[in-house]
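**Q** this one's structure only:
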């Protein structure tokens, strides 16, 4: 019997598979896709994620693949720059770093495949579980193959099949929303510095930055009201709409570029009250789908892996019985859940700040007029924003790899 079957070869599932294989544990990693080249993959590593990468021994890999540290964050309201914050935010700290996630995953896969006790099964989804005495003891794939397991780990994202098959409920937060994601060619305007622009003009808001692939990436917050046509966004002139919301220097760039059809990212934010069932463990977005605000998904998933490895490796190396494996699963949730709850609260607070500015025009215009000219107001706004970011960047709890 394979000791561990991991479903989902994203950053969470693949790094856990690598750590377990390195420690002599038999692992089968199952991924429904045939490659890592998805339309949308988060690529921002906060200092908390970079720390997890260091614990895993993958810092050199990040240095070898396409990566791009952010130079600064700039906030533009009603076409006026309100304030800017340079990276890194703390003396001697790490800068938020963008990585090519497909290249990162390929590098981790190469590391895992050095171990004969690791097997990767791609292009086949999980169809069902095998149950014995109310415990999951294996999976059935779409091609009817059956794979036995002492433990099934669901790392298959916010729409997790593992979560569904294990009948683990997800409590969804009210702040779930949609984002339109655009990619377009870069221009010399962005060559000198990689700045993450947060732009708000009227009711329209979006973020813009230069990705590791050399393309400008835009995330547009799609505002919908009850009764709105859900497909109305497909008929809009997005080049014109983006340029209208951007300051002149960015609007010129956007008007000159070819704009492909955007990718619709439906954002579900929530938390499973219970991350485990007999024989099953959920990690990453499968257990706690995160908001895209400040790129927490990949970072929290990597920190989940560190803690999960600390608990799982000892019992799996000792060939503990199934009851002993199941006994450590609640401990993993107990250690990780406080940070996830706090980070989601911080993300929610960020969303609320943006909605306040979006919905209350006098405040929005007051900030946009006063902050650029009154240093006291600008500095207070800037410091208030930095203070809110520090825990989102560092993480709330201390995480370290102990096995």
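**A** Arrived safely. Quantities reported herein were computed from a predicted structural model and do not represent experimental measurements.
**Q** For the rest of this, base every contact and every neighbour count on C-alpha atoms.
**A** Will do.
**Q** Helices along the chain, start to end?
**A** Per DSSP state H, the chain carries helices over the ranges 11-22, 47-55, 59-64, 101-112, 161-165, 238-245, 248-256, 297-317, 322-359, 361-370, 375-394.
**Q** got the contact list for residue 266?
**A** 176-179 (Cα atoms under 8 Å, 6 or more residues apart in numbering).
**Q** hmm, I was thinking of residue 36
**A** Neighbours of residue 36 in contact, by Cα under 8 Å, 6+ apart: 102, 105-106.
**Q** what do you get for residue 255?
**A** Residue 255 neighbours (Cα under 8 Å, 6+ apart): 239-240, 243.
**Q** what about 7 Å?
**A** 239, 243 (Cα atoms under 7 Å, 6 or more residues apart in numbering).
**Q** For it, give its distance to residue 200.
**A** 18 Å (Cα to Cα, to the nearest Å).
**Q** Over to residue 261?
**A** With Cα to Cα as the criterion, residue 261 and residue 200 are 22 Å apart.
**Q** Compare the two (neighbour count), which wins?
**A** Applying other Cα atoms under 10 Å to residue 261 and residue 200 shows that residue 200 carries more neighbours, namely 24 against 12.
**Q** sorry, back to before: pick the most buried one from the helices of the chain.
**A** Most buried of the helices of the chain, by mean neighbour count (mean count of other Cα atoms under 10 Å): helix 11-22, with a mean of 25.
**Q** dropping in the other structure now:
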């Protein structure tokens, strides 16, 4: 008897796949997630979520665990000739603001982040299927059938490839992965055990013919991220990474005994790859994360772009699968996320060029890769067909929806806007007393699909903007009555005057 189809099959159980699985599972979507690895990895790889990804993780209910398990980025100490010559603290002046609660990313080993995400997924009764390698993919009008290396099959209504830069899903779909690999920009990487260096610093040794960088891995006593330019042999060819080569590189560039490095794992050679999938959707199959785009490591944008891909796709797949939206909604995933990935690709490439120039001079270092745009908070979808209605002095439809501290009128307790957004629903904010009727009408007409909150709109149910932070963040002037519809992925879908009571229903029927 053939297996019963799952609603969504996710191939790849890294941060992108796990984020998508959680988002679907909390919406009561039947999801299956598989990975070809025989066991969960214990490598650190990506250094952690940026501020926008932390907002996503808050909505998924795991940000407290991530913050507890991780650490703030440490100051960067830069050396020349083995001598410390400069310190840089890129986030020294950063502070949380009412509209953006996370002022910097969080450093956390990727294996630990994945562990947190798997634990959250397990609360929905979903577990990763390990050792299940995809080798075939077929689809018709209603079903995708995945064939595994062991001969088994998994039928699904939809499938998503979150299986990395060498994605089997992308290759089986025949989607071109256009771009370049720069063989001249090469780096060896690994997780190493080191004794001696101060774990309160990110050490960066640069000289005329190479570099070594050590960053402490949070949650470990002596674990570090190790990065260096590759060692070469007499012919100029790169030497494969090993503990011994790492020790030689460390001794050469840091001027410290190589024996301080006692262990090395996740030995890899990194080449700068800049590639973008030509399409994000082929029928019932989608691509997300590194399967759809790979970038230079400058700015730490790869994993974060994947997490945000998943956050965009999850609510759309769930609504279509539940019959609440037309299948055309799924086309907006590529429409919105492919341009973002192209922009991130350009940004990371530009930051890499700037960093390589900076480290040629004394005092230059990896802090050059960090600019305001790498926080992810400015990414939005103003061009999208889902961005409707007008604008305010601060926002346009398609933008990220800001946070703000308010007061719950029913309880008198503090309540942030992000707390009202949290969960699998649309949120309607009504600024001003003139929105009360529209809020009541929308709430009654779309019960279970939308939560409506008046902001200084009167009545016992709603929010008081005592500090004026909500009106400021949303660009709503004194005495102005305005409706703002927030999508389930916390982007602004619609901005209309309070008198336009039909706009919300039309948006939900047509766009969702």
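**A** Thanks, I have it. Keep in mind it's a predicted model, so treat the numbers as computed, not measured.
**Q** Go through the helices of structure 1 and name the closest to residue 34 of structure 1.
**A** Among the helices of structure 1, helix 101-112 comes nearest to residue 34 of structure 1, with 12.2 Å by Cα to Cα.
**Q** In structure 2, what stretch matches the closest one?
**A** Aligned using TM-score structural alignment, helix 101-112 of structure 1 spans residues 110-121 in structure 2.
**Q** quick one: the matching stretch to structure 1 mean distance?
**A** Taking mean Cα distance after the TM-score superposition for structure 1, the mean distance separating stretch 110-121 of structure 2 from the aligned residues in structure 1 is 2.4 Å.
**Q** Need the contact partners of that stretch.
**A** Here stretch 110-121 of structure 2 has contacts from 14-15, 18, 22, 41-48, 65-66, 127, using Cα under 7 Å, 6+ apart.
**Q** In a markdown table: the contacts of residue 36 of structure 1, plus distance to residue 346 of structure 1.
**A** Formatted as a markdown table, those follow (distance: Cα to Cα, whole Å):
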| residue | distance to residue 346 of structure 1 |
| --- | --- |
| 102 | 28 |
| 105 | 28 |
| 106 | 32 |
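**Q** and the nearest residue to residue 338 of structure 2 once chain neighbours are set aside, how many residues sit next to it?
**A** Nearest non-adjacent residue to residue 338 of structure 2, counting by Cα to Cα, 6 or more residues apart in numbering: residue 280, 7.3 Å away. Using other Cα under 10 Å, residue 280 of structure 2 has 24 neighbouring residues.
**Q** At the geometric centre of structure 1, which residue do we find?
**A** residue 297 (2.4 Å; Cα atoms, centre = their mean).
**Q** what residue of structure 2 takes the place of that one?
**A** Aligned partner of residue 297 of structure 1 by TM-score structural alignment: residue 302.
**Q** Equivalent analysis for residue 283 of structure 1, please.
**A** Per TM-score structural alignment, residue 283 of structure 1 is aligned with residue 288.
**Q** Quick check, residue 154 of structure 1 in contact with residue 6.
**A** Yes. Counting by Cα atoms under 7 Å, residue 154 of structure 1 touches residue 6, with 6.2 Å between them.
**Q** list residues touching both of these two?
**A** Counting by Cα under 7 Å, 6+ apart, nothing touches both residue 154 of structure 1 and residue 6.
**Q** now the equivalent of residue 50 of structure 1 over in structure 2, nearest residue through space, not along the chain?
**A** Matched by TM-score structural alignment, residue 50 of structure 1 corresponds to residue 54 in structure 2. Excluding its sequence neighbours, the residue lying closest to residue 54 of structure 2 (Cα to Cα, 6+ apart) is residue 63, at 6.3 Å.
**Q** Which residue of structure 1 sits opposite the one you found in the alignment?
**A** Checking TM-score structural alignment: residue 63 of structure 2 goes with residue 59.
**Q** Please report the distance of its match from residue 397 of structure 1.
**A** For residue 59 of structure 1, the distance to residue 397 of structure 1 - Cα to Cα - is 21 Å.
**Q** Next: residue 128 of structure 1.
**A** Counting by Cα to Cα, the gap from residue 128 of structure 1 to residue 397 of structure 1 is 35 Å.
**Q** neighbour count winner among these two?
**A** When neighbours are counted by other Cα under 10 Å, residue 128 of structure 1 and residue 397 differ, and residue 128 comes out ahead with 19 against 15.
**Q** Please identify the residue in structure 2 that aligns with that one.
**A** Residue 128 of structure 1 maps onto residue 136 in structure 2, by TM-score structural alignment.
**Q** give me every residue that touches that match.
**A** 146-148, 172.
**Q** how about those residues in JSON lines, adding distance to residue 451 of structure 2?
**A** Formatted as JSON lines, the contacts of residue 136 of structure 2 follow (distance: Cα to Cα, whole Å):
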{"residue": "146", "distance to residue 451 of structure 2": "38"}
{"residue": "147", "distance to residue 451 of structure 2": "41"}
{"residue": "148", "distance to residue 451 of structure 2": "42"}
{"residue": "172", "distance to residue 451 of structure 2": "41"}
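**Q** quick one: which two of the residues you listed are the most distant?
**A** It's 148 and 172 that sit farthest apart of those, by Cα to Cα, at 12.6 Å.
**Q** thought residue 193 of structure 1 was touching residue 71?
**A** Yes. Here residue 193 of structure 1 reaches residue 71: they are 6.0 Å apart, a contact under Cα under 7 Å.
**Q** Most neighbours out of the contacts of residue 136 of structure 2, which is it?
**A** Most crowded among the contacts of residue 136 of structure 2, counting by other Cα under 10 Å, is residue 146 at 22 neighbours.
**Q** That one contacts residue 157, doesn't it?
**A** No. Using Cα under 7 Å, residue 146 of structure 2 is not in contact with residue 157, being 10.9 Å away.
**Q** Need the counterpart of residue 202 of structure 1 in structure 2.
**A** Aligned partner of residue 202 of structure 1 by TM-score structural alignment: residue 208.
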